[in-house]
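Engineer: Sequence and predicted structure are below.
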Amino acid sequence: MSRTPNYLAGYPPSLLAQVQPLIDDGSLGERLARRYPEAHTVRSDGALYEHVQALKARHMRSSPPLAKVAYDSALQRIHQALGTHTTAARVQGGQLKAKREIRVAAVFKEAPAAFLQMIVVHELAHLKERAHDKAFYALCCHMAPDYHQLEFDFRLWMTLRERPASAALSGQASGPLSP
């Protein structure tokens, strides 16, 4: 069995044993493409902001407002993260104001619509729950009932994207979701 990609670290060996042959024989990209054929049109920061605001209005009306939502091309390389949420406190007059921002890795511009939804749900959940605990994942599943499957499938998709070019050239990576 080849080296387990970092995106799949932490999953049980029995699950990885089922996935590894699909990675090795190149059929995983095709399977993911069939499962997630829908692309999205959320390509700009403005469109991303509107997309996030709509989801927030539907599921988290009482959460704090967002000052900014943007794609970030350096996020994945610098922070080893696919999305971030930040709060910047500023004093305005005699009051302390907090501005909240969500940044999403630029890789999601090309990801299937379901994966963009997954990362947006994840970052919105952090507005109410800071830690990745039971309450956090319950909120994620409230907004996206198939959240855990989406996260796993996204990790598989990223594993295929990060494969060495030699694997792609040898025909082991195939399908529209492959690099």
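Structural biologist: Yep, that arrived. Not measured: the values here are computed from a predicted model.
Engineer: Please make it C-alpha for all contacts and neighbour counts, starting now.
Structural biologist: Fine.
Engineer: Quick check, Arg103 in contact with Thr87.
Structural biologist: No - the pair Arg103 and Thr87 fails to qualify as a contact (CA atoms under 8 Å) at a distance of 11.6 Å.
Engineer: adding another structure so you can compare the two:
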Amino acid sequence: MKPLKYLAGYPAETLQQVQSLIDAGRLGELLARRYPAGHEVRSDKALFDYTQDLKLRFLRNAEPLSKVCFDAKLKVIQHALGTHTRASRVQGSKLKSKREIRIAGLFKEAPAEFLKMIVVHELAHLKELDHNKAFYQLCQHMEPGYGQLEFDLRLYLTQQDLLAGAAA
């Protein structure tokens, strides 16, 4: 069984089920059936508006966002599907803080649910910096199916790797 790098840490039984789907050539079909719809968020402005809508709905009191954009330089291999940064600088006698969210460019073409999951993940970092219990509870509050979406995103990334390997 070839190592499934996006599924490290999952139980052996789960890995075997995924490997069975891969061996039968049914992983892509399963994902396409489960997530048939894309999304219309193609530009950085549209992504900013999409993120702001979610932020206003769930995190009204969180710090404002200065920038939200797709970033083609984020590499899945380096475990970065999205990033959030905070930059503080002094302007005169005031301390100014800027918050940015960058989403990997692959989400322009990913199913709508995966885009929402990664945006929810990065928004949760506005309140919780660490991946702790409170962080995942906040993600679950903003997207009730968060846990399943995270797993399915890992399957999607595995499928993308398989397609890239077949094309090479």
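Structural biologist: Structure received. Not measured: the values here are computed from a predicted model.
Engineer: Please identify which of Arg103 and Thr87 of structure 1 sits among more neighbours.
Structural biologist: The neighbour count for Arg103 of structure 1 versus Thr87, taken as other CA atoms under 10 Å, is higher for Arg103 (24 against 14).
Engineer: For structure 1, which segments count as helices?
Structural biologist: With DSSP state H as the criterion, structure 1 has helices at 13-25, 28-35, 45-59, 75-79, 113-125, 134-143, 147-161, 165-169.
Engineer: what packs against the fourth one?
Structural biologist: So the one you mean is helix 75-79 of structure 1. Judged by 3 or more CA pairs under 8 Å, 6 or more residues apart in numbering; DSSP states H and E, helix 75-79 of structure 1 is in contact with strand 95-105.
Engineer: so how much does the strand it packs on differ from structure 2 once superposed?
Structural biologist: When structure 2 is overlaid, strand 95-105 of structure 1 sits 0.5 Å from its aligned residues on average, using mean CA distance after the TM-score superposition for structure 1.
Engineer: So which bits of that strand are buried?
Structural biologist: By 16 or more other CA atoms under 10 Å, the buried positions in strand 95-105 of structure 1 come out as 98, 100-105.
Engineer: for stretch 64-82 of structure 2, same thing?
Structural biologist: Under the neighbour-count criterion of 16+ other CA under 10 Å, stretch 64-82 of structure 2 has 64-65, 67-71, 74, 81-82 buried.
Engineer: contacts for that stretch?
Structural biologist: Residues outside stretch 64-82 of structure 2 that contact it (CA atoms under 8 Å, 6 or more residues apart in numbering) are 43-45, 47-48, 51, 98-106, 108, 118-119, 122.
Engineer: go again using 10 Å as the cut-off
Structural biologist: The contact list for stretch 64-82 of structure 2, computed with CA atoms under 10 Å, 6 or more residues apart in numbering, reads 5-6, 42-52, 55-56, 83-86, 97-108, 118-119, 121-123, 126, 157.
Engineer: now do stretch 50-58 of structure 2
Structural biologist: By CA under 10 Å, 6+ apart, the list of residues contacting stretch 50-58 of structure 2 from outside reads 41, 44-47, 49, 59-65, 68-69, 101, 115-116, 119-120, 122-124, 126, 138, 141-142.
Engineer: hmm, try it at 8 Å
Structural biologist: With CA under 8 Å, 6+ apart, stretch 50-58 of structure 2 has contacts from 41, 62, 68, 119-120, 123, 142.
Engineer: buried subset of the residues you listed?
Structural biologist: Using 16+ other CA under 10 Å as the burial test, the contacts of stretch 50-58 of structure 2 include 41, 68, 119-120, 123, 142 as buried.
Engineer: Which residue, other than its chain neighbours, is closest to Glu150 of structure 2?
Structural biologist: Spatial nearest neighbour of Glu150 of structure 2, excluding adjacent residues (CA to CA, 6 or more residues apart in numbering): Met117 at 7.2 Å.
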